[in-house]
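In: Can you look at this prediction? I've put the sequence above it.
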Amino acid sequence: MKLALLVGAWLAGILLGFHVEADLLPVALLLLAALPAGVLLRLVGRSLWPVLLVVVLLAGLLRIEAFEVSASPLAVVEKETVTLQGRIANDPEATARRIKFVVSVDEIDRAGETTRPDAKGLVYASPPLSLLSQRGDPYFRYGDTLVLEGELRQPQVFEDFDYPSYLSHQGISGILWVRNTELISQGDGRPASAWKGWMFGLRRNLAEELQEALPEPHSALAQALLLGLRGQLPPGVKEDFRQTGAAHLLAISGLHVGVLMAMTMMAATWIFGRRSPAYLLLALAAIWFYVLVSGIPVSVLRAGIMGSVFLAALALGRPRSALPSLALSAAVMVGIDPKVLGQISFQLSFTALAGIVLVLPYHSKISEAITRRAAASGSWWRHLAWQAGNWISSALIVSLGATLATWPLVASNFDRIPLASIPATLLALPAMPFILAGSLATGGLGLAHPLLGQLTGWITFVPLSYLLVLISVLPSPGIPGTWVGAPLVLAWYGLLLGLMFLPGRV
């Protein structure tokens, strides 16, 4: 409880700093005044907690004062023709017509005027003939230094999506549509870059095996959910996910990490039992392997750290400390980079994981009751039926926790609540572990031998088909989400937080 209060005070100070223009001198004087106030409270026998919480809040406010916003944007006008040189900063992804990647800009030429901005740009380019003859799809590689000539544009707001804000949270401030491309050098020679390039290479190989083993659109969906590669998804499938309010399932986040962690723990508990640490180690390995094969996006990396903190709390025998420890890990990340607090990906990752952590004790009680009934069932087929019911109930409970924890954020950020969003998420998430494990097995075994990939692909085809059919048949009407404002969001999360202190919760 005390840790949760300190984390709350820290985050409140960060939020206050974003909305209030505070001068350094008054904040410093308030911090100095905390010392005699603390001494006075101690002399009269009162708790120091009020002063300590105020100090932590002011420290969060000071952190914002020391926080420097990034340099000027890359795109300064709506459209202009430029030539820039830069290094590819992520794993390039093939889309329907071009290759998409992020470039870290070294220098840019605007009508003869050369500058060296500290900026990143989102690039859509076709590979030059020299790369077509040397490399396979997607031809560009992480670490390549390129000279790019084309039209630089400012990101535009879509009808229901603030695309400029979404890109700015990733440090991207311009979109370049390339006409001419020249490769200057390959890689930067650093060991860290070589390791990251190897991981991206593994990711591409897995994507190729999924394309070989699965038909479309199943292959594209498997790549999106396992590897975070959404460029090959057909427009119709993307629209189905958007209309039913399940588009967040396509963006790898803490939701996926949390479901994978919870279901891996449940499967490992059934195999090894809770007395062996193997059930926690297996979940930890599953989280970080998923982080790696998904391309190490920042949102998944943060979720991996938070999931690891939760597992550590369980390993130390302090399950009641799991949620405060999760909050502490989030507070540390916000302290390192305060702007993440305003990113919807960070908010969804934290709330999804917190929702899953919150329902796990209730799940344990239900699972134990079902296990006792299975043991007393008297026949193997009844025992098997009870175990199947246990798995289904586990998947639904985890899905419910993640869905109830995230829906206010989805509604308040996208101003629309599709009526099918909650049932779509509840029904889709139980299939997610089978899709992720099956897709990984299909790609991994396909690397060993194509026939093995084909065999596992037939199995993985089933949960992928289930998800595609589910999203296509659910209704798509929605209601405006403008009524979901800050008061309702705070009240909802306050209610969920109160569940921690219900009698009998373990």
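Out: Okay, I see it. Numbers count the residues shown, from 1 in each chain.
In: CA only for contacts and neighbour counts going forward, please
Out: OK.
In: Which strands or helices does the helix ranked longest in the chain pack on?
Out: Scanning the chain for the helix with the most residues, using DSSP state H, yields helix 380-414. Here helix 380-414 touches helix 254-272, helix 344-375, helix 421-428, helix 486-498, going by 3 or more Cα pairs under 8 Å, 6 or more residues apart in numbering; DSSP states H and E.
In: What residues sit buried inside the helix or strand just after it?
Out: Counting by DSSP states H and E, the next helix or strand C-terminal to helix 380-414 is strand 416-418. Within strand 416-418, the residues scored as buried using 16 or more other Cα atoms under 10 Å are 416-418.
In: here comes the other one, which I'd like you to weigh against the first:
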Amino acid sequence: MGMKLKLRPALYFLLPFLLGIIIGEYTSIPILWLWIFIVLCFVGTILTRNKTRFMCYVLINIAIFGCGMLRFEIASFPKIPNHYFDQPVSFNGKTVYQPERGKEWDACYAVGQIQLLSDPSQEVSAKLLIRFDKLMPLRYGKQIKLTGDLRQAPTKRNPGGFNYRTYLERQNVSGILYHQGLVSIGKQSGIPPLRWIETLRLKTEQVIDDAYAGLETQSTNTSGIEETPSNDTTLHAKLLKGILLGKRGDLPSETLEIFRNSGTFHVLAVSGLHVGLIAFFCYLALSAFRRIPKKVVSLLTIIAVLIYACLVGFRPSVFRASLMVILYLIATIIDRDADIYNLLAIAALTLLLLNPTQLGDVGFQLSFVAVTSIVFFVPKMEKPLQKLWNDTESTNVSTLQRYKNIAIKWLVLSYLVTFAAQIGTTPLIAYHFYRAYPLGIIVGPFAVGLVSLIVGIGMVLSVLVLSGYHLPKSLFLSIMRFSMFF
């Protein structure tokens, strides 16, 4: 056991830090006391490092444990005092992301200063979710001033229900501001690459909407009467935006419930699956150009993953998956043996240092349980099936047979990866949500395969159109309708 910990130093630091966060969640110790405790532990390690090595290691672990408690205590300290809530306030800040918008409402995340209208001398800085009862010209980096009522998000009402307040707090969002009264939207600023990526996202949505709008026009028969397929067409466009960009706000509740009950709802929530697919397709496509060195391919794949992460808003699940992929690709660039368990520990440690409250997030737990389950189970399940494609490397096999074996290997491994992830995540979903989706273990792998097809085709076609390539609309629609048909 000791040997494994030495080979995986990130795991050695992660375990006591993790335990400190867990204990810190159920206790409340003043920050000053924790600082003193940690300093004393580190002083103890210096004094004992040449005398009692065992005691030195114990004190290091206790110090890391204390750091976990301290980090959680700092992160959980409320940024907005309680007396600000349910009061009219003024807000002056800058928009950072627009999560969803409806036909008659709008919303955005913004960071700025909050003042009580009853006492303008009281001011705090925080990140808020701002809701409008009408559509607004919101973009990333817009300066925004408004007044409204500041409220806390609702908590869960039933066991296993969704706790919206905790969800927002884990994204450092301190409350919801409901717009009432004056609003002023100023000039756009912010980081130029992020502004360009937001423009890219809006254009991608426009490409999908325009393409399917064209199909709706074509669905009108010669007598001028519109036929029923137009409703399916609109649904296809919404599904495509949900799968590619995670925008599922416009999807009908019946459609969402079908995905939820079948255990395949995760395909509509942009997550590690989508980031992994983007990384896989980019790496595969770039590797086809043999003159490009593997290190350059890895670097370009990292850039593609970062662009996609910004495209969908760098939500927590995307950030986690992007970090894991980037750490793995960096390991290949610097010619280091990429130990998956150590990379997982590095990713978890990095995320918890940035925001320790994520540990209680179901998405955080599912991400790491799924990847750990894949790494653990797939090699064991793959071994007895290798005879199905073992002839791939043989020189006596024809080209057609070799490609056939590669296709079999890809299909089998794709199913095993998804099946292994379902094995790991199903008990966790049942524990948190008091619901089990046995059908998901069977249907999930097939759904992921179809989503892979949609994501791959959708991204390629969108990139072609956005880059100025005049793809015939009928061809675009035919390909996307074929993939969405499944």
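Out: Thanks, I have it. Please read these numbers as outputs of a predicted model, since none were measured by experiment.
In: How alike are these chains, TM-score-wise?
Out: TM-score of the superposed chains, computed with TM-score structural alignment, normalised by the length of structure 2, equals 0.78; 450 aligned residues with a Cα RMSD of 3.7 Å.
In: What is the nearest of the buried residues of strand 416-418 of structure 1 to residue 376 of structure 1?
Out: Distance to residue 376 of structure 1, by Cα to Cα, is smallest for residue 418 among those, at 43.4 Å.
In: what do we get in structure 2 for that closest one?
Out: Aligned counterpart of residue 418 of structure 1 in structure 2: residue 437 (TM-score structural alignment).
In: In structure 1, which residues correspond to the helix or strand harbouring residue 256 of structure 2?
Out: Using DSSP H and E, residue 256 of structure 2 maps to helix 253-261. Under TM-score structural alignment, the match for helix 253-261 of structure 2 in structure 1 covers residues 235-243.
In: Run the chain-centre distance for the matching stretch.
Out: 20 Å (Cα atoms, centre = their mean, to the nearest Å).
In: Mean deviation, it versus structure 2?
Out: Compared with structure 2 after fitting, stretch 235-243 of structure 1 deviates on average by 2.1 Å (mean Cα distance after the TM-score superposition for structure 1).
In: got the contact list for residue 464 of structure 1?
Out: Contacts here follow Cα atoms under 8 Å, 6 or more residues apart in numbering; on that basis residue 464 of structure 1 touches 218, 221-222, 435.
In: How about residue 347 of structure 1?
Out: Going by Cα under 8 Å, 6+ apart, the list of residues near residue 347 of structure 1 reads 341, 409.
In: That one maps to what in structure 2?
Out: Counting by TM-score structural alignment, residue 347 of structure 1 lines up with residue 365 in structure 2.
In: Residue 175 of structure 1 should be in a helix, yeah?
Out: No: per DSSP: H, G, I helix; E, B strand; the rest coil, residue 175 of structure 1 lies outside any helix segment and is strand.
In: tell me, how many neighbours does it end up with?
Out: 23 (other Cα atoms under 10 Å).
In: same deal with residue 275 of structure 1?
Out: Using other Cα under 10 Å, residue 275 of structure 1 has 8 neighbouring residues.
In: just the one 5 residues further on next, same as before
Out: Other residues near residue 280 of structure 1 number 22, with proximity taken as other Cα under 10 Å.
In: wait, it sits on residue 265?
Out: Yes: between residue 280 of structure 1 and residue 265 a contact is recorded at 6.4 Å, counting by Cα atoms under 8 Å.
In: List the contacts of the nearest residue to residue 260 of structure 1 once chain neighbours are set aside.
Out: Of all residues not flanking residue 260 of structure 1 in the chain, residue 433 sits nearest, at 5.8 Å (Cα to Cα, 6 or more residues apart in numbering). Each residue near residue 433 of structure 1 by Cα under 8 Å, 6+ apart is listed here: 259-260, 263.
In: Return the closest of those residues with respect to residue 487 of structure 1.
Out: Residue 487 of structure 1 has its nearest neighbour among the contacts of residue 433 of structure 1 in residue 259, at 28.4 Å by Cα to Cα.
In: The closest one: what's its closest spatial neighbour, skipping adjacent residues?
Out: For residue 259 of structure 1, ignoring the flanking residues on the chain, the nearest one in space by Cα to Cα, 6+ apart is residue 398 at 6.8 Å.
In: State the number of residues packed around the corresponding residue of structure 2 for that neighbour.
Out: In structure 2, residue 398 of structure 1 lines up with residue 417, judged by TM-score structural alignment. Using other Cα under 10 Å, residue 417 of structure 2 is surrounded by 21 other residues.
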